[in-house]
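[1] Predicted model and sequence follow; I will ask about them next.
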Amino acid sequence: MRQTVADAVRLNGRGLHSGRPVRVVIHPGTDGIAFRYNGTRIPATPDAVTSTDRSTTLGGIATVEHLMSAFAGLEITDAEVELSAPELPALDGSAAGFVTGLTSKHQLEPTDHPAPRELFLEDGDAWIRVTPGTGRWSYTFNAQTFTCSLPTDYVTQVAPARTIALTHEVAALQARGLGQGLDLGAVVLLDAETGGYGNEPRYPDEPARHKLLDLIGDLALSGVPARRLDVTAYRTGHRIGTRVAALLRPGRAPGGEGRGRASRG
């Protein structure tokens, strides 16, 4: 099934890392997901990935993973995302703000996808396994493992999980110009040594849930519906996630790349 938004959705905020004010208008579409900024249209595909440093960047559009995750969780397959600045807003550090605006949907003509194939990629102790399935997704981060059924559990169990900040890294990240659009209410602060929280989490396993939220957004670049995949992942980042998306994309020849090593990001 293909779906788009029923009407234009408008959101305002500050870029998650840049802190720049940004206005977002999500228009109904009929040609997949695409981002538009300054006269350029960038389709949301793995080929458009230009950076995976702390976020996923498509062309010149940064931090797309939370909105892409919301699209996947709500099974929105087509939309035109118009931006006034080249980074998606932080909102509350999760995908919940995007979900709230995207609940009104319009059905489009269905399109058949080839059946997804099995993949396993690893990078040191980080790895992702993907098999054709029924939407069972599981993510392990440190001692936390979170498992859910997609799209059923997305809105209540995944979308509200906020981005992670390690307490000892906050100053260094801000010195690099990252996280400027976030405040302490829009992150879950995690002590890397003790595993404890520096503020109140929304879930006992919020970091694992947010890492899964990010992975859903990265694998959405493949165009394969989340409900057609079973995914198990361990301590992955955006680079290995977007590489798996490239291998999953319909029409991509297997080429012997179904199992191997990937750089961590």
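    Structure received. Predicted model, so just to flag it, every value in this text is computed and none were measured.
[2] make it CA atoms for all contacts and neighbour counts henceforth
    Will do.
[3] buried stuff in stretch 45-59?
    For stretch 45-59, the neighbour count (16 or more other Cα atoms under 10 Å) marks Thr45, Pro46, Val49, Ser51, Thr52, Ser55, Thr56, Thr57, Leu58, Gly59 as buried.
[4] Straight-line length of it, end to end?
    Taking Cα to Cα, to the nearest Å, stretch 45-59 runs 10 Å from one end to the other.
[5] how distant is it from the center of its chain?
    11 Å (Cα atoms, centre = their mean, to the nearest Å).
[6] Show me which pair in the buried residues of stretch 45-59 is furthest apart.
    Thr45 and Ser55 (15.1 Å; Cα to Cα).
[7] Would you map the strands across the stretch 51-200 of the chain?
    Here the stretch 51-200 of the chain has its strands, by DSSP state E, counting those that start in this stretch, at 57-58, 79-83, 105-108, 119-123, 126-132, 136-141, 144-149, 163-166, 187-190.
[8] where do the helices sit along the stretch 51-200 of the chain?
    Secondary structure of the stretch 51-200 of the chain (DSSP state H, counting those that start in this stretch): helices located at 65-73, 96-101, 170-175.
[9] helix, strand or coil for the residue lying closest to Gln107 once chain neighbours are set aside?
    Nearest residue to Gln107, sequence neighbours excluded (Cα to Cα, 6 or more residues apart in numbering): Gln3, at 4.6 Å. Per DSSP: H, G, I helix; E, B strand; the rest coil, the secondary structure class of Gln3 is strand.
[10] Okay, one more to line up with it:
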Amino acid sequence: MAHWKQRTVAKRVSCTGIGLHSGRPATLTLAPAAADAGITFVRMDLGIEIPARNELVVDTMLSTSVAVGKARVSTVEHVMAALHGMGIDNCRVEVDGPEIPILDGSAAPFVCLVHEAGVKELSAGRRYLVVDRAVELRDGDKVARLEPSDAFSVEFTADFGHPLITNQSFRVTLTDRSFEREIARARTFCFLRDIERMQAMGLARGGSLENAIVVDDFSILNPEGLRFPDEFARHKVLDAVGDLALLGMPVVGAFSATKSGHAMNQALVKKVLAEASSHRVVRVSAEADAPSIHARVPVAVPGGQIA
């Protein structure tokens, strides 16, 4: 079911874990925010707020990081996916260090936090980015594309040239129910052969079988196995939802990608925002306006860019 009014979390809720790449402990708190505030990361140790927006992305190597000046928050994509997937428009994501805790490597713990907090509906109508013209990026055999559609859907094809991850695809039309049931529990993954290289680069210091699927040349090393037969493709869908959330509002459009990653996802977001003719930003001002979103003739907000 679509939500036509903006939503935030109803109360403060917290969790504690370690950063996947930094290995540093971190406490994260979801806190209520006012209408039109959007999602904002707050470095509590520095007292600096970082809006969750594409123009503040500073790094896309193995995760997505945003920063204002020297204040950075890394690995934002899983909590962004959870908030976007659960229909949360406005939230303060408070963290006391440089990286979001990885928890179990999926978005499911953040979905649980949203349930624990409860959802508060605000009086303002939601804003949507409605895709009017296809925007595409290609880099060899990698493709990322956002095109017009009557709903927000995400399709991803993963192919790592590995016996367990070859031409694996998953597609979903996003609602809070489908996100929670089909996407949220899919975990991040890595190859055993890459772990030493990543750690030499100062990455994956907090990685373990508790928070990632680890794959060797032929098998899954996690004793419990996979949560879904196509968990790899589902997690890439999860990452894409989190990356597209940095458009700053829900999307009415279809995203499809093959072998894309955070860098290409964010490059596509940047290209969409730069091409004003590719989209409209619209606001549903009242429940009566809601059907017009699906009719693709919503009430227009002046200007094609995010306000």
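    Right, received. Where do you want to start? Given the structure is predicted, the values throughout are model-derived calculations rather than measurements.
[11] Got a TM-score for the pair?
    For these two chains in superposition, a TM-score of 0.89 is obtained (TM-score structural alignment, normalised by the length of the first structure); 251 aligned residues with a Cα RMSD of 1.7 Å.
[12] Rebuild the buried residues of stretch 45-59 of the first structure as JSON lines, extending it with distance to Arg162 of the first structure.
    Below are the buried residues of stretch 45-59 of the first structure laid out as JSON lines (distance: Cα to Cα, whole Å):
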{"residue": "Thr45", "distance to Arg162 of the first structure": "24"}
{"residue": "Pro46", "distance to Arg162 of the first structure": "24"}
{"residue": "Val49", "distance to Arg162 of the first structure": "23"}
{"residue": "Ser51", "distance to Arg162 of the first structure": "21"}
{"residue": "Thr52", "distance to Arg162 of the first structure": "19"}
{"residue": "Ser55", "distance to Arg162 of the first structure": "14"}
{"residue": "Thr56", "distance to Arg162 of the first structure": "16"}
{"residue": "Thr57", "distance to Arg162 of the first structure": "19"}
{"residue": "Leu58", "distance to Arg162 of the first structure": "22"}
{"residue": "Gly59", "distance to Arg162 of the first structure": "25"}
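[13] got the contact list for the aligned partner of Ala165 of the first structure in the second structure?
    Per TM-score structural alignment, the equivalent position to Ala165 of the first structure in the second structure is Cys190. The contact partners of Cys190 of the second structure, by Cα atoms under 8 Å, 6 or more residues apart in numbering, come to Ala212, Ile213, Val214, Val215.
[14] For the residue mapped onto the first one from the first structure, give its distance to Leu166 of the first structure.
    It stands for Ala212 of the second structure. When the first structure is aligned by TM-score structural alignment, Ala212 of the second structure is paired with Val187. To Leu166 of the first structure, Val187 of the first structure is 10 Å away according to Cα to Cα.
[15] who's more crowded, these two?
    Of the pair Val187 of the first structure and Leu166, Val187 is the one with more neighbours under other Cα atoms under 10 Å, namely 24 against 18.
[16] any idea how far the more buried one is from His168 of the first structure?
    Val187 of the first structure is 14 Å from His168 of the first structure, by Cα to Cα.
[17] and the nearest residue to Glu155 of the second structure once chain neighbours are set aside, how many neighbours?
    Nearest in space to Glu155 of the second structure, with sequence neighbours left out and distances taken as Cα to Cα, 6+ apart, is Arg171 at 4.1 Å. Neighbour count of Arg171 of the second structure, defined by other Cα under 10 Å: 17.
[18] What segments of the stretch 201-307 of the second structure are helices?
    231-244, 262-274, 290-294.
[19] Is the counterpart of Thr29 of the second structure in the first structure part of a helix or strand, or is it coil?
    Using TM-score structural alignment, the equivalent of Thr29 of the second structure in the first structure is Val25. With three-state DSSP as the basis, Val25 of the first structure sits in strand.
[20] For Val25 of the first structure, give me its contacts.
    With Cα under 8 Å, 6+ apart, Val25 of the first structure has these contacts: Ala8, Val9, Arg10, Leu11, Val81, Glu82, Leu83.
[21] Counterpart of the last one over in the second structure?
    Just to be clear, that refers to Leu83 of the first structure. Looks like Leu83 of the first structure aligns to Val95 there (TM-score structural alignment).
[22] Which residue comes closest to its match once chain neighbours are left out?
    That would be Leu28: by Cα to Cα, 6+ apart, it lies 4.6 Å from Val95 of the second structure.
[23] what sits against that neighbour?
    Contacts of Leu28 of the second structure (Cα under 8 Å, 6+ apart): Ser14, Cys15, Thr16, Val93, Glu94, Val95, Asp96, Ile100, Pro101.
[24] Repeat that for Thr173 of the second structure.
    Ala151, Phe152, Ser153, Val154.
[25] before we move on, back to that, in space, what's closest to the match of Thr29 of the second structure - neighbours in sequence excluded?
    Nearest to Val25 of the first structure is Arg10, by Cα to Cα, 6+ apart, at 4.5 Å.
[26] tell me the SS of that neighbour?
    At Arg10 of the first structure the chain is in strand, as set by three-state DSSP.
[27] which one in the second structure is aligned with it?
    Arg10 of the first structure maps onto Ser14 in the second structure, by TM-score structural alignment.
[28] Which of the buried residues of stretch 45-59 of the first structure sits closest to Leu108 of the first structure?
    After measuring the buried residues of stretch 45-59 of the first structure against Leu108 of the first structure - Cα to Cα - the closest member comes out as Thr45, at 20.0 Å.
[29] returning to that earlier point: quickly note the distance from the match of Arg10 of the first structure to Asn211 of the second structure.
    Distance of Ser14 of the second structure to Asn211 of the second structure, computed by Cα to Cα: 18 Å.
[30] was I right about Glu94 of the second structure contacting Arg43?
    Yes: contact criterion Cα atoms under 8 Å: Glu94 of the second structure and Arg43 qualify, at 6.2 Å.
[31] re earlier: which among the contacts of Leu28 of the second structure count as buried?
    Going by neighbour count (16+ other Cα under 10 Å), the contacts of Leu28 of the second structure have Ser14, Val93, Glu94, Val95, Asp96, Ile100, Pro101 buried.
[32] List the residues that contact the first one.
    With contacts defined as Cα under 8 Å, 6+ apart, the neighbours of Ser14 of the second structure are Thr27, Leu28, Thr29, Leu30, Leu113.
[33] circling back to that earlier point, could you dump the buried ones among the contacts of Leu28 of the second structure to JSON lines with distance to Leu83 of the second structure?
    JSON lines is the format used below for these (distance: Cα to Cα, whole Å):
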{"residue": "Ser14", "distance to Leu83 of the second structure": "14"}
{"residue": "Val93", "distance to Leu83 of the second structure": "10"}
{"residue": "Glu94", "distance to Leu83 of the second structure": "14"}
{"residue": "Val95", "distance to Leu83 of the second structure": "15"}
{"residue": "Asp96", "distance to Leu83 of the second structure": "19"}
{"residue": "Ile100", "distance to Leu83 of the second structure": "14"}
{"residue": "Pro101", "distance to Leu83 of the second structure": "15"}
